[in-house]
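In: Generate a structure from the sequence data that follows.
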Amino acid sequence: MEEGSNKKRSFTVPEPALRRMPCYLAYLKIASRKGEKYISSTNIAGDMGVDPTQVTKDLSYTGISGKTRVGYEVEPLIDALEDFLGFRKVDNAFLFGAGSLGRALLHDHGLKQYGLNVVKAFDIDPAVVGREIVGVPIHHIDDFKLMREEGVEIGILTVPTESAQQVSNLMVEGGIRAIWNFTPVRIKTPDDVVVQNTSLYAHLAVMFNRLYEIKQEKKF
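Out: Below you'll find the predicted structure:
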């Protein structure tokens, strides 16, 4: 794959590598702002707690390779990562659930910088339906079926737990083909629908558990 190209991949990138790549990108952007022109996989690995060979392997998926004794050229690597991850192309999305979490996501301007533009939101609460939040109109969920012709294929799910499966069914019926699921429910969808689960509570549980372990270790 050529640098900065959009050629179709003939392989599947391991999910752990995809999860690390945005972290590399954020790291490189900080390095760029500091005026660094080149950076080595050893530097990246040391600062991020990743094995240098793993960094090299992960970055190789972009088609970019480092130079001996010099490392990677920062700006071309940033471009390659943004292109590879799809952050340069902006995709429109619908938000389902304009509660506290949904509203927080609407206020997150970083989403658009990473290629996701929320154009409409849906809810059933009369207190928010008919309003706009940071320029995004909030519609009643019943109106979603009228907007299928807009061609939006990405949906963000932030509804209450008890409504997650029902709303996800509605999303799929309305043409949504990728769901970013922020509920703790593991929703069921057809095989051709992509679901990315992001459970805040699961990560919170891990944090609490690790904190407890550290406290226990210090007692001995």
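
In: okay, CA-based contacts and neighbour counts for the rest of this
Out: OK.

In: all helices for the protein, in order.
Out: For the chain, the helices defined by DSSP state H cover 15-33, 41-48, 52-60, 74-85, 100-106, 110-113, 164-173, 200-218.

In: compare with the first, here's sequence two:
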Amino acid sequence: MQHLKNALGSSVQLPSAAVGRMSLYLRELQRLSDNGVMSLNSAELATLIEVSPAVVRRDLSTIGAIGRRGVGYVTADLIQSIGAVLGSETSWTVALVGVGSLGTALLRYRGLQRQGFHIVAAFDADPRLVGTSICGVPIYAAAEMSKKIGELKPQLAVLAVPAEAATAVASELADAGITGILNFAPATLKLPKEMGVVNVDLASEMQRLAFTVTSGITGGAVPEAENQKK
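Out: Purely as a prediction, here's the structure:
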């Protein structure tokens, strides 16, 4: 269970699975808004992310979003409500550590900026990369990381380094003042409890995908009990 705040500043408790769905709702709502869709109902939103309408209504009512009879949900209102809960209305500054293939792809991905996440610096040990930039983001030497983070004061970090380096780099990030890490390294980080960490293990996700395919599960993901279609 995660404790978040809605648009009115009230505390909201959401299961981790619901937080994940909120992110999917927001992505689809922004796409619909770009295409001129002004409103939609729970069934339409449910179809887009392949859950039941009841799950959508429950998720949205938890954050105080109530549909209008005959109209459904106003797209702009939902974007604002979900954005407030997820913190995407706040501008977050981010440091990226590791400018390999994955790190480079993240630097080129503009979806992060749209959600309010701005990479302000990247770090790598390869001297050929130091002093260059990708999509306007400067790349600094890994040895300068603590100093530059102290100067730029990013709030979050993305870790895209080899597993053997992950723990040491994460500890340095924590000591430098980073409050949350998105960890792509296949390693378990041992950090202070107050540090926010989200692990993305691509190999594990591929194993989940393989299980989905071999089990004949539809919908593109291993379903959780609370978001399976009824």
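
In: Give me the TM-score for this pair.
Out: Here the TM-score for the pair of chains, by TM-score structural alignment, normalised by the length of structure 1, is 0.88; 211 aligned residues with a Cα RMSD of 1.9 Å.

In: one step back: please identify the most buried of the helices of structure 1.
Out: helix 74-85 (a mean of 20; mean count of other Cα atoms under 10 Å).

In: who touches it?
Out: Helix 74-85 of structure 1 is contacted from outside by 3-6, 18, 21, 25, 28-29, 31-32, 36-39, 62-64, 88-89, using Cα atoms under 8 Å, 6 or more residues apart in numbering.

In: That helix vs helix 15-33, what angle?
Out: Using axes from the mean of the first three to the mean of the last three Cα atoms, to 10 degrees, the inter-axis angle of helix 74-85 of structure 1 relative to helix 15-33 is 150 degrees.

In: Tell me the mean distance between helix 74-85 of structure 1 and structure 2 once they are aligned.
Out: Taken over the aligned residues, the distance from helix 74-85 of structure 1 to structure 2 averages 1.9 Å (mean Cα distance after the TM-score superposition for structure 1).

In: State the span of structure 2 onto which that helix is aligned.
Out: Alignment note (TM-score structural alignment): helix 74-85 of structure 1 is matched to residues 75-86 of structure 2.

In: chain center to the matching stretch: distance?
Out: 15 Å (Cα atoms, centre = their mean, to the nearest Å).

In: Equivalent analysis for stretch 80-98 of structure 2, please.
Out: 8 Å.

In: before we move on, what about stretch 131-151 of structure 2?
Out: So, by Cα atoms, centre = their mean, the centroid of stretch 131-151 of structure 2 is 22 Å from its chain's centroid.

In: Tell me which residues are up against stretch 16-29 of structure 1.
Out: 44, 58, 59, 74, 78, 81, 82, 85.

In: What is the neighbour count of the corresponding residue of structure 2 for residue 192 of structure 1?
Out: Mapped onto structure 2 by TM-score structural alignment, residue 192 of structure 1 lines up with residue 194. By other Cα atoms under 10 Å, the residues close to residue 194 of structure 2 number 9.

In: for residue 194 of structure 2, what are its contacts?
Out: By Cα under 8 Å, 6+ apart, the neighbours of residue 194 of structure 2 are residue 179.

In: Can you give me the distance of it to residue 31 of structure 2?
Out: Per Cα to Cα, to the nearest Å, residue 194 of structure 2 is found 34 Å from residue 31 of structure 2.

In: Then residue 171 of structure 2?
Out: 37 Å.

In: And for residue 90 of structure 2?
Out: Counting by Cα to Cα, the gap from residue 90 of structure 2 to residue 31 of structure 2 is 20 Å.
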